[in-house]
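1. coords below, sequence missing:
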């Protein structure tokens, strides 16, 4: 039944709606003065019975209720990145999320479950070796430069000349490291500078 104004005061059952989503939030008795309409965000049409995981949402244009999936506050995981997010809107879950948390860092979604992703693990290991190698090469260069200056100016002590050779040998051994051999990397020992 659709609401009709009358020229008499009356009390009717109204169904209150959320102003944000038009979902049913409760019912009560509403006093309707003569020649006035319903209060804002309400209807006199009873909502359908809902089932778990759904809410009743009213459409003012059609004057009808529909059942809409409700996953709000549910934590889901992006199937491309594994990143978690919390659902905050009504409706179906996006196609690219699942409710199963990834187990580990190097996994991928195979359509049914998270599986180990050796390629991603190898890429991460290789990247880590590249970064460590670059850092150690920078350190070696910073140690070599002043020692080389001392040798070039013919003012190096025997210890400085020995350290220079040790650091140069270390830098050569570092350069021979192939990051794509990760995780089987044998790092050369750093020269003793004591």
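-> Yep, that arrived. Please read all numbers here as calculations on a predicted model, not as lab measurements. Numbering: from 1, shown residues only.
2. okay, CA-based contacts and neighbour counts for the rest of this
-> Fine.
3. Contact partners for residue 183?
-> Taking C-alpha atoms under 8 Å, 6 or more residues apart in numbering as the contact definition, residue 183 lies against 122, 125, 126.
4. Look at it and give its secondary structure.
-> coil (DSSP: H, G, I helix; E, B strand; the rest coil).
5. hang on, isn't residue 117 packed against residue 109?
-> No - using C-alpha atoms under 8 Å, residue 117 is not in contact with residue 109; the gap is 9.2 Å.
6. So if I had to pick from these two, which one is more boxed in?
-> residue 109 (19 against 14; other C-alpha atoms under 10 Å).
7. ok, second structure coming up, stack it against the first:
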């Protein structure tokens, strides 16, 4: 890559010193601007005339003389200092890449081939592992997570039922429960027994509670939701 003050000398031009570059038949050489950091092609311009040297063109910093390179899709054209040839370098900058070990997504910022650690392929779940050049579902890990989640839900539902039963039982013990509350107490007790027989696992059929809206509100208030993992 050439630096400031380097010049291109064209054949002598019969023109007075001054704005010689504006004379008929005088054309500025085409130059290609490149990034000072990556060496990639950034655009086309022209050389600068030397005001006091007719026929002499000054090359701006970080430029090469010549026409613009052809740039292939998904690539950047980078000038090789050793061979003076434009090379097609893969360009993934701005694309989302995924860490093969952690599945963490990030925006890639470097010019060139992707490091082996990253892939452009997105995992389909939080339980995918990179195996054999692709994401594969770790069934055992997913089932373990679902089982743990079911155990937490079962404990919270039992806590909810116990709270309701305690309140209704107090009303019965004080002789202030009406018929509807007595029936509701019986329904919650039956629900508690049914719930206790549920085995936590990756697939659970939950019994309907006597008051589903109240049960859902109880779970949400404790940070639990039923979004599938």
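-> Structure's in. What do you need? Bear in mind the structure is a predicted one, so any value in this text is a computation, not a measurement.
8. Superposed, how do the two chains score by TM?
-> The TM-score (TM-score structural alignment, normalised by the length of structure 1) is 0.66; 186 aligned residues with a C-alpha RMSD of 4.1 Å.
9. In helices only, show me the contacts of residue 183 of structure 1.
-> With helices taken from DSSP state H, the overlap with the contacts of residue 183 of structure 1 comprises 122, 125, 126.
10. Do you have the strands of structure 2 handy? List them.
-> 7-9, 30-34, 41-46, 48-49, 56-58, 63-65, 75-79, 86-90, 96-99, 105-107, 118-119, 128-131, 134-137 (DSSP state E).
11. is it possible to export the ones you listed to CSV including distance to residue 189 of structure 2?
-> Below are these laid out as CSV (distance: least, C-alpha to C-alpha, whole Å):
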stretch, distance to residue 189 of structure 2
strand 7-9, 94
strand 30-34, 77
strand 41-46, 75
strand 48-49, 91
strand 56-58, 92
strand 63-65, 83
strand 75-79, 68
strand 86-90, 66
strand 96-99, 49
strand 105-107, 48
strand 118-119, 53
strand 128-131, 41
strand 134-137, 40
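12. do you know which of these lies nearest residue 204 of structure 2?
-> strand 134-137 (20.6 Å; C-alpha to C-alpha).
13. Residue 88 of structure 2 versus residue 119 of structure 2, what's the distance?
-> Computed as C-alpha to C-alpha, to the nearest Å, the residue 119 of structure 2 to residue 88 of structure 2 distance reads 20 Å.
14. Pick out the residue closest to the middle of structure 1.
-> When structure 1 is reduced to its mean C-alpha position, the closest residue under C-alpha atoms, centre = their mean turns out to be residue 83, at 3.1 Å.
15. can you pull the contacts of it?
-> With C-alpha under 8 Å, 6+ apart, residue 83 of structure 1 has these contacts: residue 77.
16. same deal with residue 131 of structure 1?
-> So residue 131 of structure 1 contacts nothing (C-alpha under 8 Å, 6+ apart).
17. ranges for the helices of structure 1?
-> Going by DSSP H, structure 1 shows helices at 118-152, 158-175.
18. Just list the residues touching the closest residue to residue 110 of structure 2 other than its chain neighbours, thanks.
-> Closest residue in space to residue 110 of structure 2, ignoring its immediate chain neighbours: residue 93 at 5.8 Å, by C-alpha to C-alpha, 6 or more residues apart in numbering. Going by C-alpha under 8 Å, 6+ apart, residue 93 of structure 2 touches 107, 108, 109, 110, 111.
19. between those, which is closest to residue 7 of structure 2?
-> Residue 7 of structure 2 has its nearest neighbour among these in residue 111, at 30.6 Å by C-alpha to C-alpha.
20. got CSV for the helices of structure 1, with distance to residue 59 of structure 1 too?
-> Shown next, in CSV, are those (distance: least, C-alpha to C-alpha, whole Å):
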stretch, distance to residue 59 of structure 1
helix 118-152, 47
helix 158-175, 69
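21. now for these, which one comes closest to residue 191 of structure 1?
-> Among these, helix 158-175 sits nearest to residue 191 of structure 1 (C-alpha to C-alpha), with 5.9 Å.
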